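sequence isn't available, so here's the structure alone:
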């Protein structure tokens, strides 16, 4: 009996992430694809951070929030992608109990921060379009910093509690996680006994962190659209819609996949669907965010051109001095 108890404890100290083990012939192909995607995410988001920090034309609340979103995206993908790449490279998915808990905590915390930051960005657009006279007064630098800090910090105590509650469950059966990172649905599948309380708490947290911010964004944009349609100039309407459309696309991608993952009924969960949905909000959205914002935003494109132009001038001057 004592040996069995020790064996069970040993099993609890480690999980195995199955990842994409069901398609072993594509391991190297997936490794190459995901490595390129990860490097693209790092590079593109770093460029957005750089131009929003150094270009004088982008020193506005909207681009301050965009720079913070890009930094958040880098943190967000770094929680899951390096580990996934390592598992694909070594074809081993062993992860300790505490490393799995830490990965879940940081993933959920950064995900919560992104939900709140996207809501703040919607509020910024609402104030800029619906109340432009008071916009500079309300969205001053101090308020912007407080809103960003609130987005980063607010989810931490909630996710500490949720992660602790989930990993306090008993895991007495299989330790195989049919996923590429430690997410809530596949972890709950491994728990023994009744998990109804944990599932209810997951729904409550998802409602607070995902659904309510999403509804606030929808309310903001319903008022924005109503205001824009009343603008007399077609040019003004087009400009207003162009500044909002990029944000709406990102919101649809991120919130859509997250809501389906965490709020759909338990019986409809399947490992394959969960992996595909997770790829959307862990990889696809962070990859497309900087592209959506840069390709659809003339100010960012001009800032990138100025950055490249200044670099070219510096290179020419350096070469001239050497000559």
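Sure thing, it's come through. None of the values given here were measured: they were computed from a predicted structure.

use CA for all of it now, contacts and neighbours both
OK.

ok, then the element right after the helix or strand hosting residue 105?
Using DSSP states H and E, residue 105 sits in helix 97-130. Toward the C-terminus, helix 97-130 is succeeded by helix 135-138 as the next helix or strand (DSSP H and E).

could you list the buried residues of that next one?
Within helix 135-138, the residues that count as buried by 16 or more other CA atoms under 10 Å are 135, 138.

can you name the next helix or strand after it?
Downstream of helix 135-138 (by DSSP H and E), the next one is helix 141-153.

output the contacting helices and strands for the helix or strand following that following helix.
Once the chain leaves helix 141-153, the next helix or strand it forms, by DSSP H and E, is helix 155-167. Packing partners of helix 155-167 (3 or more CA pairs under 8 Å, 6 or more residues apart in numbering; DSSP states H and E): helix 97-130, helix 196-206.

please compare the first structure with the one that follows:
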């Protein structure tokens, strides 16, 4: 690679290219994203309030769920409001500071969610495989410690990625090809960097991938043990209840693991449709699906929500 010219202007903002110049498409994008964000915002806030106010829901599972929904709020609020604002104002720029904040909060929220899902998997394992010792295993101190580790781990990984990404030089093109003015994505930032050595960010990506795979392996091993135990339950109703509780958990994990494929694929200045869909999948999937998977299918939660809404 030739040496970087010294007369290039240092990038102070990025251009998020993606939305068509067609006015109807941009209006459709504005309405669709606003609807998705409003529904996700209301659902997650309402469930957080319910699990906080209802004493019957002060259990380890709902303690983790409440933290998971707070992570959902962070995850979806990092990208969609800016995307809506850009579409509404017909602007497609984002400042360097705004891009840094997006990268940090996006990685922080997604990583914390994965750690919380791993903690919830441990809770499921303790409840089903060791029911007699469940209260001893999942004491309040244990729940608080697992949650604190999840948030702290997410912040450290996010800091590592943010420092690694923005310690690179961006002195050439500042155009990030994304879908619907969406967000600053690390693979696309790497694609437009003019640094000769990308190891400052490639190393954090590899570290994150290894940690994510470790979480995934732990989740799979836990669920193998869980399903082995469930098969021994004599009651068909009991088996069905256990499967309905655990299987959706794997669906949410798959949402977040799509970012591994996004980061491991070779970077390209112009992403493919699959790259763009993956970005939407792991940023918008969990916040919109978690309320349905973990709460709205649960009778205790539905009754508590009715009491909260109706007073």
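That came through, no problem. All figures in this text were calculated on a predicted structure; none of them were measured in a lab.

could I get the TM-score for this pair?
Scored against TM-score structural alignment, normalised by the length of the second structure, the superposed chains reach a TM-score of 0.90; 304 aligned residues with a CA RMSD of 2.2 Å.

ok, which of the helices and strands packed on helix 155-167 of the first structure comes nearest residue 249 of the first structure?
Residue 249 of the first structure lies closest to helix 97-130 among those, at 11.3 Å (CA to CA).

the closest one vs the second structure, mean deviation?
By mean CA distance after the TM-score superposition for the first structure, the fitted helix 97-130 of the first structure averages 0.9 Å away from its aligned residues in the second structure.

same thing with stretch 29-47 of the first structure?
Here the mean offset of stretch 29-47 of the first structure against the second structure after fitting is 0.6 Å, by mean CA distance after the TM-score superposition for the first structure.

return the most buried member of the helices and strands packed on helix 155-167 of the first structure.
helix 97-130 (a mean of 22; mean count of other CA atoms under 10 Å).

next, the angle from that one to helix 196-206.
Per axes from the mean of the first three to the mean of the last three CA atoms, to 10 degrees, the angle that helix 97-130 of the first structure makes with helix 196-206 is 30 degrees.

would you list every one of the helices in the second structure?
23-53, 60-89, 96-129, 134-137, 140-166, 186-192, 199-231, 236-264, 273-290, 299-310 (DSSP state H).

quick one: which of these is nearest residue 12 of the second structure?
Of the helices of the second structure, the one closest to residue 12 of the second structure (CA to CA) turns out to be helix 96-129, at 5.3 Å.

relative to helix 273-290, how tilted is that closest one?
Comparing the axes of helix 96-129 of the second structure and helix 273-290 via the same axes, to 10 degrees yields an angle of 60 degrees.

what's the angle from helix 96-129 of the second structure to helix 236-264?
If you take the same axes, to 10 degrees, helix 96-129 of the second structure sits at 150 degrees to helix 236-264.

against the first structure, where does helix 96-129 of the second structure fall?
Using TM-score structural alignment, the residues of the first structure aligned to helix 96-129 of the second structure are 97-130.

for stretch 85-102 of the second structure, measure first residue to last.
Distance across stretch 85-102 of the second structure, first residue to last, is 15 Å (CA to CA, to the nearest Å).

and for stretch 20-32 of the first structure?
End-to-end for stretch 20-32 of the first structure, by CA to CA: 14 Å.

out of the helices and strands packed on helix 155-167 of the first structure, nearest to residue 178 of the first structure?
helix 97-130 (13.3 Å).

show me what the closest one is packed against.
Secondary-structure packing of helix 97-130 of the first structure (3+ CA pairs under 8 Å, 6+ apart): strand 14-17, helix 61-90, helix 141-153, helix 155-167, helix 212-229, helix 234-263.

returning to that earlier point: of all the helices of the second structure, which one is nearest residue 174 of the second structure?
helix 186-192 (6.9 Å).

where in the first structure does that closest one fall?
Using TM-score structural alignment, helix 186-192 of the second structure pairs with 184-190 in the first structure.

and the contacts of that stretch?
By CA atoms under 8 Å, 6 or more residues apart in numbering, the residues outside stretch 184-190 of the first structure that reach it are 104, 166, 171, 173-179, 195, 262, 269, 271.

may I ask which two of the residues you listed are separated the most?
With distances taken as CA to CA, the most widely separated pair in those is 173 and 262, at 23.5 Å.

residue contacts, the nearest residue to residue 289 of the second structure once chain neighbours are set aside?
Distance criterion CA to CA, 6 or more residues apart in numbering; nearest residue to residue 289 of the second structure, sequence neighbours excluded, is residue 252 at 7.8 Å. Going by CA under 8 Å, 6+ apart, residue 252 of the second structure touches 286, 289, 290.

number of residues surrounding residue 18 of the first structure?
For residue 18 of the first structure, the neighbour count with other CA atoms under 10 Å is 19.

test my guess that it contacts residue 95.
No: Residue 18 of the first structure sits out of contact with residue 95 when judged by CA atoms under 8 Å, with a separation of 10.6 Å.

measure residue 235 of the second structure to residue 132 of the second structure for me?
18 Å.

next: residue 193 of the second structure.
55 Å.

likewise for residue 78 of the second structure?
From residue 78 of the second structure to residue 132 of the second structure the distance is 42 Å (CA to CA).

more crowded one of these two?
Higher neighbour count among residue 78 of the second structure and residue 132: residue 78, with 22 against 11, using other CA under 10 Å.

who are the contact partners of the nearest residue to the more buried one once chain neighbours are set aside?
Nearest non-adjacent residue to residue 78 of the second structure, counting by CA to CA, 6+ apart: residue 102, 5.8 Å away. Counting by CA under 8 Å, 6+ apart, residue 102 of the second structure makes contact with 78, 79, 183, 184.
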